[in-house]
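**Q** Here you go, sequence then predicted model.
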Amino acid sequence: MLVEKNVPLQPYNTFGIVARAQSLAHIAAEDDVRAIVDDPRWRGEPRFVLGGGSNIVLTGDLRALVLKVEIRGLRVVDETPHAVIVEAGAGEAWHEVVRWTVAHGLPGLENLALIPGTAGAAPVQNIGAYGVELQDRFESLDAVDLLTGRSFTLDAAQCAFGYRDSVFKHAPEAQAGGALPRNMGDGAPMLPRNMGDGAPMLPRNMGLAGRALITRVRLRLPRPWRPELGYLDLARRCAQTGIAHPGAQQIFDWVCAIRRAKLPDPAVVGNAGSFFKNPSVTPEQCADIIEREPKIVHYPMPDGSVKLAAGWLIDACGWKGKSVGKAGVHERQALVLVNRGSGADSVSGGEVMTLARAIQTSVYERFGILLEPEPVVV
């Protein structure tokens, strides 16, 4: 295992923010994590897990030991009449996982094509796009406890998935410094659910942010496969092309084309993808906003709430194309904040967050809605 000192992090975050890690370990296997846990040099040192760097905003240098996840591997681990189970190493690029499954005749992930980041980061964020979320295709994951070095497995209920949320985004408040529950390795305690709205409700001591490193993710691809075409952009493609029953490869190609037309490529223009979550409101709140803003983009949800398009709210406040320092709002998609600098003259995390807070203030003052950022701010 390679551990480097004073490592530039600009190549490791898609925003292209200039920052450094005091130490960075390249994690290629579970044993590398255990070696870090057992090494007295790192005992008591804070640790930061880094995947593809596509969902973080660095506001300064990292004094923590950065664990760069580079665990590879893609394989089918089980097949039943109802599903195919595919396992991906946490360091695999997510888009390559999707591309591999489609190329091997294993449909189910095609709507999630071209999302940046790694397979290990996908359940942390519960990524989603074009009518499908990671939780819809999730089987289980393996992880290592960063305090004890012990391996454990979680299923979907134990990951407590929510909208762009999971157990991995919550701090382990009550059990800080202690061991994970004894049965985490062979069937973790089931997490209770909030019976009021169906959303997972975490016990206060079950957060795993900063406590676990995901090593492998298993995905359940359903049989028989049915295309997910409810998203407006995909329905339009069906109508435009006359293809009423597209295959997985066709949907994959459409999703890639739609995303490339709407969103900047992080390899060309630094960004962290969608910067804000789409907020949910009550039907009464939505009706009140519609009275004032009849054109607001909104979607009724199964639980009775209404989801509003954050990009529309930001655009309505006049932010599209605007900048604060070297941080800007993308010209075609107001939901994406971009890096207008380059190289050593790149945007700073401070500029990004100053712009983000200004947008939040504008949207709140006009609509009474506080937008919540998607990326992790470090």
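**A** Looks like it came in fine.
**Q** can we go C-alpha only for contacts and neighbour counts from here?
**A** Fine.
**Q** Go ahead and flag the most central residue of this structure.
**A** Closest residue to the average C-alpha location of the chain: residue 125 at 3.2 Å, with Cα atoms, centre = their mean.
**Q** Return the residues in contact with that residue.
**A** Applying Cα atoms under 8 Å, 6 or more residues apart in numbering, we find residue 125 in contact with 164-166, 169.
**Q** then this one, side by side with the first:
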Amino acid sequence: MSKVREGVPLRELNTLKLESQATYFLSASSIEEVRLGVMEAKKHDLHITALGGGSNVILSPVIEGLTLHLNIKGREVVEEGTDHIVVRLGAGESWHECVLWAHSKGYYGLENLALIPGSVGAAPVQNIGAYGVEIQDLIAGVEVVDGHCGETKTLTKDDCAFGYRDSVFKREVGRHWLIVSVDVRLSKQAVCCIEYPGLRDHMSDDPMSPESVLQAVIALRKAKLPDPLVDPNVGSFFKNPIVSQSFAKQLKATYRDMPQFTTHDNQTKLSAAWMIDYLGWRGVEENGVIVSVNHALVLINKSALYAPQITQFAGKISASVKATFDVTLEVEPQLIGSGC
């Protein structure tokens, strides 16, 4: 298969630094190369697995079919008004570098999402969010290639069916969409979102500006979250569970210090980190994997080679939370392949 390689190691393409091998692999740096990959996969009856920066995935030892590395670069203005601007970002761009670039140009709104690792193409998949802002708040459109036929289409925000750390791209009906670029609508006027309590507290003595928000977010993330280039990890390993208000009240009656947050649809978001920490998991190491001493939601790969070492340890943590609080933790990174 032209340009498609066989037996490609993926250790350097996942931030957990797990040993994994793609049966077939193609790094696509243009829409045309993505289409080529789709046609080759269709021709040889291969399943397509999309891979970006590898910062939110757990790769099995072998990835069957065609692993398509979406490495399309580019940043351009596609629409400009008096107060707003829409920029198109290639799927292979570094998310954090794009946040810094937009801010330097005077395009505001991404500051709360600074220092989130990974590529632009992964941002809508996970509906990344931090400090009171989610990417869905800024999406103007997502350009995709249909993995079934190679056709290009632009999806609207509604098409993406965003939810908490969720989107259509993570569901069966949308897994065939291969993201090639993302359009975000930003403000040309200085805007600041400091609704998140931890961010607001950190900035209590600082003058309010997009620059001060950006620097505060970077400082907070650096203080809490290990650099994946130094300590292999995927950031938050578990989602914060959403439960009914009535169940949350029952928990609060027993665990008075448990943090709880009301969601926009009047449910309650619990802190997975608090529950894990309460059960004494912080700093515990098994199978070459350790719970970060700085943040209980982060699992650091110290010496594990393969995905089951990660997922088995995470399973023990989940089981303890379920047994104590009757709350089910959902893994945030995507499990790719059948050996996880």
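**A** Yep, it's here. Bear in mind that the values here come from a model prediction, so they are computed numbers and not experimental data.
**Q** care to give me the TM-score?
**A** TM-score for the superposed chains, counting by TM-score structural alignment, normalised by the length of structure 2: 0.95, backed by 335 aligned residues with a Cα RMSD of 1.4 Å.
**Q** rewinding a little: among the contacts of residue 125 of structure 1, who's most crowded?
**A** Neighbour counts for the contacts of residue 125 of structure 1 (other Cα atoms under 10 Å) peak at residue 166, which has 24 neighbours.
**Q** correct me, but residue 168 of structure 2 touches residue 174?
**A** Yes. Under the criterion of Cα atoms under 8 Å, residue 168 of structure 2 lies in contact with residue 174, with a separation of 5.0 Å.
**Q** of the two, who's got more company?
**A** Under the criterion of other Cα under 10 Å, the comparison of residue 168 of structure 2 against residue 174 puts residue 168 first, with 21 against 17.
**Q** which residues of structure 1 fall in helices?
**A** Secondary structure of structure 1 by DSSP state H: the helices cover 30-38, 94-103, 122-125, 156-159, 232-241, 248-262, 283-292, 310-316, 349-367.
**Q** Give the buried residues for the second one.
**A** Across helix 94-103 of structure 1, burial judged by 16 or more other Cα atoms under 10 Å covers 94-102.
**Q** Output these in a markdown table, with distance to residue 347 of structure 1 appended to each entry.
**A** A markdown table is the format used below for those (distance: Cα to Cα, whole Å):
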| residue | distance to residue 347 of structure 1 |
| --- | --- |
| 94 | 26 |
| 95 | 26 |
| 96 | 28 |
| 97 | 30 |
| 98 | 31 |
| 99 | 32 |
| 100 | 34 |
| 101 | 36 |
| 102 | 37 |
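**Q** Just the closest of the residues you listed to residue 119 of structure 1, please.
**A** Lowest distance from residue 119 of structure 1 to the buried residues of helix 94-103 of structure 1 (Cα to Cα) belongs to residue 94, with 4.8 Å.
**Q** So what's the residue count around residue 44 of structure 1?
**A** Applying other Cα under 10 Å, we find 9 residues neighbouring residue 44 of structure 1.
**Q** Touching, residue 159 of structure 1 and residue 170? I think so.
**A** No. Using Cα under 8 Å as the test, residue 159 of structure 1 is too far from residue 170 to be in contact (10.9 Å).
**Q** More neighbours: those two, which one.
**A** Applying other Cα under 10 Å to residue 159 of structure 1 and residue 170 shows that residue 159 carries more neighbours, namely 27 against 17.
**Q** Please report the distance of the more buried one from residue 94 of structure 1.
**A** Here the criterion is Cα to Cα, to the nearest Å. By it, residue 159 of structure 1 lies 19 Å from residue 94 of structure 1.
**Q** check contacts around the equivalent of residue 185 of structure 2 over in structure 1.
**A** Mapped onto structure 1 by TM-score structural alignment, residue 185 of structure 2 lines up with residue 220. Residue 220 of structure 1 makes contacts with 83-86, 137-139, as judged by Cα under 8 Å, 6+ apart.
**Q** Kindly recompute the last result at 10 Å.
**A** For residue 220 of structure 1, the residues meeting the contact criterion (Cα atoms under 10 Å, 6 or more residues apart in numbering) are 78-79, 82-87, 108-109, 134-140.
**Q** How about the contacts made by the closest residue to residue 121 of structure 1 other than its chain neighbours?
**A** The shortest distance from residue 121 of structure 1 to any residue that is not its chain neighbour, by Cα to Cα, 6 or more residues apart in numbering, is 6.3 Å, and that residue is residue 51. Contacts for residue 51 of structure 1 were tallied using Cα under 10 Å, 6+ apart; they are 12-13, 67-71, 90-93, 117-122, 213-214.
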